[in-house]
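**Q** Provide a 3D model corresponding to the input given below.
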Amino acid sequence: MIPQIAFYLPLIVLLLLFLASAIKVLREYERGVIFTLGRFTGVKGPGLILLVPMVQQMVRTDLRVVVFDVPPQDVISHDNVSVRVNAVIYFRIMDPERAIIQVEDFLGATSQLAQTTLRSVLGKHELDTMLAERDRLNSDIQEILDTRTDPWGIKVANVEIKDVDINETMVRAIARQAEAERERRAKVINAEGEQQAAAKLLEAAVILSKRPEAMQLRYLSSLNVIAAEKNSTIVFPFPIEFGRFLKGRGEEGKG
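**A** Just a heads-up that it's a prediction; the model follows:
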């Protein structure tokens, strides 16, 4: 009995090793790129996969979205400002065959392409554009990456610029620029108010000049306002018509 067990034991071990190398199980989000004697023969999965040991090999690929953090990049903007920018990229494999065959390391290739594209695109824009129009820049970078990675069977779903870091000197310069802009707007608004007030005063002068009695009523209205404030100084308007009357009487006396 023992000699028989010793005879069959190596066969059982070989059978188990054969089954272990022949049977593969792929999860729902995985695919297997199959090579038979070095030649591509298809993509299989998910589920149970049977391979011919020593003849067929399988390369696993993950179809889930990959989140890749682009390292901070030193960028010189179009207006010669040095900034450090980092971003995050979301992409996934759409064609496992091309992702394995067309490029040696699709993760490394996508990473390097993302870094160079980030520097290239942002270098064409000024600092104000980087800070205010991130959505448009994200769209431009995503479109370029998606076009260049399409031959590798990769789809770039989204690109987000995370941080735009500038040095302390430039931060102070931007603060001074913002302060000067606010002062400019205040002066413009004040000048526009003076212009509108002058226009209204001119219209009022034209209306009052048509009837001398209206000017006298305006004097009385001003006196009423001043008296309501309880000031110690009393202002009494001198009628223009009375001044003209006295002037006329004086000329008659001289004649």
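**Q** rest of the way, CA atoms for contacts and neighbours
**A** OK.
**Q** quick one: Leu201 and Val225, what's the gap?
**A** 19 Å (CA to CA, to the nearest Å).
**Q** Next: Glu28.
**A** Distance, Glu28 to Val225, by CA to CA: 86 Å.
**Q** Kindly report the same for Glu126.
**A** For Glu126, the distance to Val225 (CA to CA) stands at 56 Å.
**Q** Comparing those two, which shows the higher neighbour count?
**A** Glu126 (15 against 10; other CA atoms under 10 Å).
**Q** For the more buried one, give its distance to Leu137.
**A** Per CA to CA, Glu126 is found 12 Å from Leu137.
**Q** what's around Lys155, how many residues?
**A** Lys155 has 21 nearby residues by other CA under 10 Å.
**Q** out of everything not next to it in sequence, what's closest to Asn86?
**A** Closest residue to Asn86 apart from its sequence neighbours, by CA to CA, 6 or more residues apart in numbering: Pro72 at 4.3 Å.
**Q** quick one, what contacts the one you found?
**A** 84-87 (CA atoms under 8 Å, 6 or more residues apart in numbering).
**Q** Spit out the contact partners of Phe91.
**A** By CA under 8 Å, 6+ apart, the residues touching Phe91 are 65-67, 154-158.
**Q** okay if I get those residues as CSV plus distance to Ala22?
**A** Below are the contacts of Phe91 laid out as CSV (distance: CA to CA, whole Å):
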residue, distance to Ala22
Val65, 29
Val66, 29
Val67, 33
Ile154, 29
Lys155, 32
Val156, 34
Ala157, 36
Asn158, 38
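**Q** of these, buried ones?
**A** Buried residues within those, counting neighbours by 16 or more other CA atoms under 10 Å: 154-156, 158.
**Q** And those, which is closest to Thr117?
**A** For the buried ones among the contacts of Phe91, the closest approach to Thr117 (CA to CA) belongs to Val156, at 13.0 Å.
**Q** let's see this one next to it:
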Amino acid sequence: MGALFAILIILVMAGFVGLGASARVVRQYERGVVFRLGRVHGPPREPGFVWIAPFVDQMRKVNLQIVTLPIPAQDGITRDNVTVRVDAVVYFRVHDPVDAVVEVQDYEFAVSQVAQTSLRSIIGKSELDDLLSNREALNQGLALMIDSPAVGWGIEIDRVEIKDVALPETMKRSMSRQAEAERERRSRIITADGELQASHKLASAASAMAATPSALQLRLLQTIVEVAAEKNSTLVLPFPVELLRFLENATEKPAAQEGAAETNGARELPERPPPPPPVTATTVPPPAHVPRTAPANGG
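**A** This next block holds a predicted model:
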């Protein structure tokens, strides 16, 4: 009786052990691949409570969530002979759990290695400007290069993003000087365009004011008022050009009248008498004989 009770206890314990060995729980984001005696048995198990044959079946759970896999920074030389260091990140997920378990030993490590080699290849095929400004096309090309071998492993590449492009210090300085020169060029072009437009407007305004000189005077007075309102300082008032022309015309008229009067007066004066002839000196001859006087002392 005691032996029978012991056997019963052993059988119950074996049943509990077998039940624990055959019962599995698969989460919502997982799928269970069952191997029976080393072979894949049936389709992957769905989420929930799953029973398998104890001591015969083995189940391996595969995560179907999107995996974020960083790609280590890779050194390379671009097509225009610039040494760069580029790192990226790959987003992928498993769409076929059986292939992910059977076709490749470690699908995460395999995707990482393919991503690194593909990144080096895309660096060598691209130029520096593409790496800096045209990353969208490079990301798509890199995703296609990684997705080509990953399809056979049951892996689906969601997207690939280039994170950072590290440049040498000399190249950074060169690009800084280039950007500065480009900004200076744009500044000069904008300034020149502004001056050209302003000159056209000023020419139009000058043409309009030339027909009405009073408008020019009003504009001058308005400018004086604006300057005096903004800055309380001494103003230098320019002399109007019209006033100069008026004074010039006013001075030219009296001078012309005087010149005409002098010409007419010279024509009306009578002729002056000729001057008398010059007086010439005459020579007086000496007397014919002068008597000689005797000396006073009688000698």
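**Q** Mind checking the TM-score on these two?
**A** Scored against TM-score structural alignment, normalised by the length of structure 1, the superposed chains reach a TM-score of 0.77; 254 aligned residues with a CA RMSD of 3.5 Å.
**Q** returning to what we had before: which ones among the contacts of Phe91 of structure 1 lie within strands?
**A** Under the assignment DSSP state E, the contacts of Phe91 of structure 1 contribute 66-67, 154-158 to strands.
**Q** Show me what the helix or strand hosting Met171 of structure 2 is packed against.
**A** Using DSSP states H and E, Met171 of structure 2 sits within helix 169-211. On a contact count with 3 or more CA pairs under 8 Å, 6 or more residues apart in numbering; DSSP states H and E, helix 169-211 of structure 2 meets helix 213-230.
**Q** Following element in sequence after the helix it packs on, please.
**A** helix 241-268.
**Q** tell me which residues of stretch 50-70 of structure 1 are tucked away?
**A** In stretch 50-70 of structure 1, counting by 16+ other CA under 10 Å, buried: 51, 56-58, 60-63, 68, 70.
**Q** Find the pair from these with maximum spatial separation.
**A** The widest separation within the buried residues of stretch 50-70 of structure 1 (CA to CA) is 37.9 Å, between Leu51 and Val70.
**Q** is it true that Ile146 of structure 2 touches Ile157?
**A** Yes. The criterion here is CA atoms under 8 Å, and Ile146 of structure 2 meets it with Ile157 at 7.4 Å.
**Q** ok, which stretches of the stretch 51-200 of structure 1 are helices?
**A** Taking DSSP state H, counting those that start in this stretch as the criterion, the stretch 51-200 of structure 1 contains helices spanning 96-101, 106-122, 127-132, 134-149, 168-210.
**Q** Mean neighbour count, those: which tops it?
**A** helix 96-101 (a mean of 19; mean count of other CA atoms under 10 Å).
**Q** which residues are in contact with that one?
**A** 31-33, 42-43, 61, 93, 106, 151-154.
**Q** Apply the buried test to those residues and list what passes.
**A** For those, a neighbour count by 16+ other CA under 10 Å gives the buried set as 31-33, 43, 61, 93, 106, 152-154.
**Q** now, which of the residues you listed lie within strands?
**A** Counting by DSSP E, those contribute 31-33, 43, 61, 93, 154 to strands.
**Q** Make CSV from those residues and add distance to Val13 of structure 1 to it.
**A** Formatted as CSV, these follow (distance: CA to CA, whole Å):
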residue, distance to Val13 of structure 1
Arg31, 29
Gly32, 26
Val33, 28
Val43, 30
Thr61, 30
Ile93, 38
Ile154, 42
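**Q** Pick the one among these closest to Asp165 of structure 1.
**A** Nearest to Asp165 of structure 1 among those, counting by CA to CA, is Ile154 at 30.0 Å.
**Q** From Met170 of structure 1, how far out is that closest one?
**A** Following CA to CA, the distance that separates Ile154 of structure 1 from Met170 of structure 1 is 39 Å.
**Q** Next: Lys162 of structure 1.
**A** 19 Å.
**Q** and if you look at Thr117 of structure 1?
**A** In terms of CA to CA, Thr117 of structure 1 sits 25 Å off from Met170 of structure 1.
**Q** repeat for Val43 of structure 1
**A** 54 Å.
**Q** Also Arg211 of structure 1?
**A** Look at Arg211 of structure 1 and Met170 of structure 1: by CA to CA, they are 62 Å apart.
**Q** my guess is Ile66 of structure 2 meets Tyr91, correct?
**A** Yes. Contact criterion CA under 8 Å: Ile66 of structure 2 and Tyr91 qualify, at 6.4 Å.
**Q** So which residue is dead centre in structure 1?
**A** Central residue of structure 1 (CA atoms, centre = their mean): Arg134, 1.9 Å from the mean position.
**Q** separation between the closest residue to that one other than its chain neighbours and Asn80 of structure 1?
**A** Setting aside the residues directly before and after it, Arg134 of structure 1 is nearest to Ile161 in space (CA to CA, 6+ apart), at 6.9 Å. Remark: distance between Ile161 of structure 1 and Asn80 of structure 1 (CA to CA) = 20 Å.
**Q** So which of the two has more stuff around it?
**A** It is Ile161, of Ile161 of structure 1 and Asn80, that has more neighbours when counted by other CA under 10 Å, with 18 against 12.
**Q** Fine by me, we can end here.
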